[in-house]
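Enquirer: pasting the sequence and the predicted model now:
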Amino acid sequence: MKNLNRIGLEIEKSNELVGQLSDLLSNYSVFYQNVRGYHWNIKGDNFFELHIKFEELYDDLVLKIDEIAERILTLGSEPENRYSVYLSQSVIKEATDLTNGKVAVQDILDSFKVLLIKQRTIMDFADEMGDEGTNALMSDYIREQEKLIWMYSAYLKQ
């Protein structure tokens, strides 16, 4: 029992999972800020449509950021809050072209791909260690994001 954390999971494996979730938190945080930038700065023919879609997306992302941080706390660790650390860890980089709708949507698709790969890895590891809470969270995110990829791809006619 000494090698188990307060929710009954192995401490060593939980710490490894926290590392993966921390990396995911960094990627989500940079992605969130990129989408906020698209929302604020989008221009062109599809302004009204994309402005609303980007707001819907960043509202969802901020909820996921909070859930990931709370999962890290549940596993017995503390989530990182420094943006400088997020930027150094994240595969998703800060967006620079914030006004072009097609570029923004393609960047969103690329960012979802990064998140999906990371989430599947986390889900598999959580499953191996018997962590249904993290597993269910990742499964929900994957299902939602796969549908969003279909929708954003349809917008780009891909």
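Expert: Ah, there it is.

Enquirer: going forward, measure contacts between C-alpha atoms and count neighbours the same way
Expert: Will do.

Enquirer: now do the contacts for the nearest residue to residue 70 once chain neighbours are set aside.
Expert: Closest residue to residue 70 apart from its sequence neighbours, by Cα to Cα, 6 or more residues apart in numbering: residue 79 at 7.9 Å. Residues in contact with residue 79, defined by Cα atoms under 8 Å, 6 or more residues apart in numbering, are 22, 69, 70, 72, 73.

Enquirer: using the three-state scheme, assign residue 79.
Expert: coil (DSSP: H, G, I helix; E, B strand; the rest coil).

Enquirer: before we move on, back to that, and which of the contacts of residue 79 is nearest to residue 16?
Expert: Here the nearest of the contacts of residue 79 to residue 16, counting by Cα to Cα, is residue 22; it sits at 9.9 Å.

Enquirer: run through the strands of the protein in chain order.
Expert: For the chain, strands defined by DSSP state E do not occur.

Enquirer: residue closest to the middle of it?
Expert: In the chain, the C-alpha closest to the average C-alpha coordinate belongs to residue 28, at a distance of 3.5 Å (Cα atoms, centre = their mean).

Enquirer: from residue 82, how far off is that residue?
Expert: Separation of residue 28 from residue 82 (Cα to Cα, to the nearest Å): 13 Å.

Enquirer: what of residue 15?
Expert: Distance of residue 15 to residue 82, computed by Cα to Cα: 20 Å.

Enquirer: putting a second one here so we can go through both:
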Amino acid sequence: MSNLNKIGLDKTKSKELETKLNELLANYSVFYQNTRGYHWNIKGDDFFELHLKFEELYNDLLVKIDEVAERILTLGYSPNHRYSGYIEESDITESKQVSDGKTAVHEILDAFTTIITLQREILELSDEAGDEGTNALMSDYIREQEKEVWMYSSYVDNN
């Protein structure tokens, strides 16, 4: 029993999950701030539509950031919280000031590819660890985000 954490998961596997979840947290945090920038700086014919869509996205990302951090805490670890660390660890790069809707949507689609790929890795690890809590979280995120990819892709395919 000494190899189990407080929620009954193998400590070694939980540590692997913590590392990947902190990586996800870094990517989500950079994605969130990029999306705030798109929301603030968008211009053009699709301003009203995209301004609202970007606000919807960053509000969703904020919830997910909190849920991922709390999952790390549930596993018995501390979530990273420094933006300097996020920038170093994230595969999503900081966006330059983007005011063009199509450019912003392409960057969002690239970010979703990064996020979904990482979540699939976490899903595999959580399955191996018997960590249903992390598994359910990742499954829900992937399902939601695949739909978002379809919707954003439909926008750029028509513009």
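Expert: Noted; the coordinates are in hand. Computed from a predicted model, the values in this text were never measured in an experiment.

Enquirer: need the TM-score between these chains.
Expert: Scored against TM-score structural alignment, normalised by the length of the first structure, the superposed chains reach a TM-score of 0.99; 158 aligned residues with a Cα RMSD of 0.7 Å.

Enquirer: thinking again about what came up before, which residues does the residue nearest to the centre of the first structure contact?
Expert: Residue 28 of the first structure neighbours (Cα under 8 Å, 6+ apart): 61, 64, 65, 115.

Enquirer: count the residues that sit near the nearest residue to residue 14 of the second structure once chain neighbours are set aside.
Expert: Spatial nearest neighbour of residue 14 of the second structure, chain neighbours left out: residue 75 (6.4 Å); criterion: Cα to Cα, 6+ apart. Residue 75 of the second structure has 21 neighbours, counted by other Cα atoms under 10 Å.

Enquirer: and of the contacts of residue 79 of the first structure, the nearest to residue 91 of the first structure?
Expert: Using Cα to Cα, the contacts of residue 79 of the first structure come closest to residue 91 of the first structure at residue 22, 12.6 Å.

Enquirer: how far away is the closest residue to residue 92 of the first structure other than its chain neighbours from residue 128 of the first structure?
Expert: Nearest non-adjacent residue to residue 92 of the first structure, counting by Cα to Cα, 6+ apart: residue 27, 5.7 Å away. Going from residue 27 of the first structure to residue 128 of the first structure by Cα to Cα gives 23 Å.

Enquirer: now do the longest helix anywhere in the second structure: distance to the chain's middle.
Expert: Secondary structure of the second structure per DSSP state H: the longest helix is helix 11-41. From the chain centre to the centre of helix 11-41 of the second structure is a distance of 5 Å (Cα atoms, centre = their mean, to the nearest Å).

Enquirer: buried ones in it?
Expert: 11, 13-14, 17-39, 41 (16 or more other Cα atoms under 10 Å).

Enquirer: can you give me every residue that contacts residue 7 of the second structure?
Expert: 74, 75.

Enquirer: from residue 18 of the second structure, how far out is it?
Expert: On the measure of Cα to Cα, residue 7 of the second structure and residue 18 of the second structure end up 14 Å apart.

Enquirer: list residues touching both of the two?
Expert: With Cα under 8 Å, 6+ apart as the test, residue 7 of the second structure and residue 18 both reach residue 75.

Enquirer: next, the buried residues of stretch 80-87 of the second structure.
Expert: By neighbour count with 16+ other Cα under 10 Å, stretch 80-87 of the second structure contains the buried residues 80, 86, 87.

Enquirer: excluding its backbone neighbours, what's nearest the second one?
Expert: The one in question is residue 86 of the second structure. Excluding the flanking residues, the one nearest residue 86 of the second structure by Cα to Cα, 6+ apart is residue 26, at 4.3 Å.

Enquirer: surely the one you found meets residue 94?
Expert: No: taking contacts as Cα atoms under 8 Å, residue 26 of the second structure lies outside contact range of residue 94: 11.5 Å.

Enquirer: got any residues that touch both of those two?
Expert: Shared contacts of residue 26 of the second structure and residue 94, defined by Cα under 8 Å, 6+ apart, comprise residue 87.

Enquirer: wait, what's in contact with the nearest residue in space to residue 52 of the first structure that is not next to it in sequence?
Expert: Spatial nearest neighbour of residue 52 of the first structure, chain neighbours left out: residue 39 (7.7 Å); criterion: Cα to Cα, 6+ apart. Each residue near residue 39 of the first structure by Cα under 8 Å, 6+ apart is listed here: 50, 51, 52, 54, 55.
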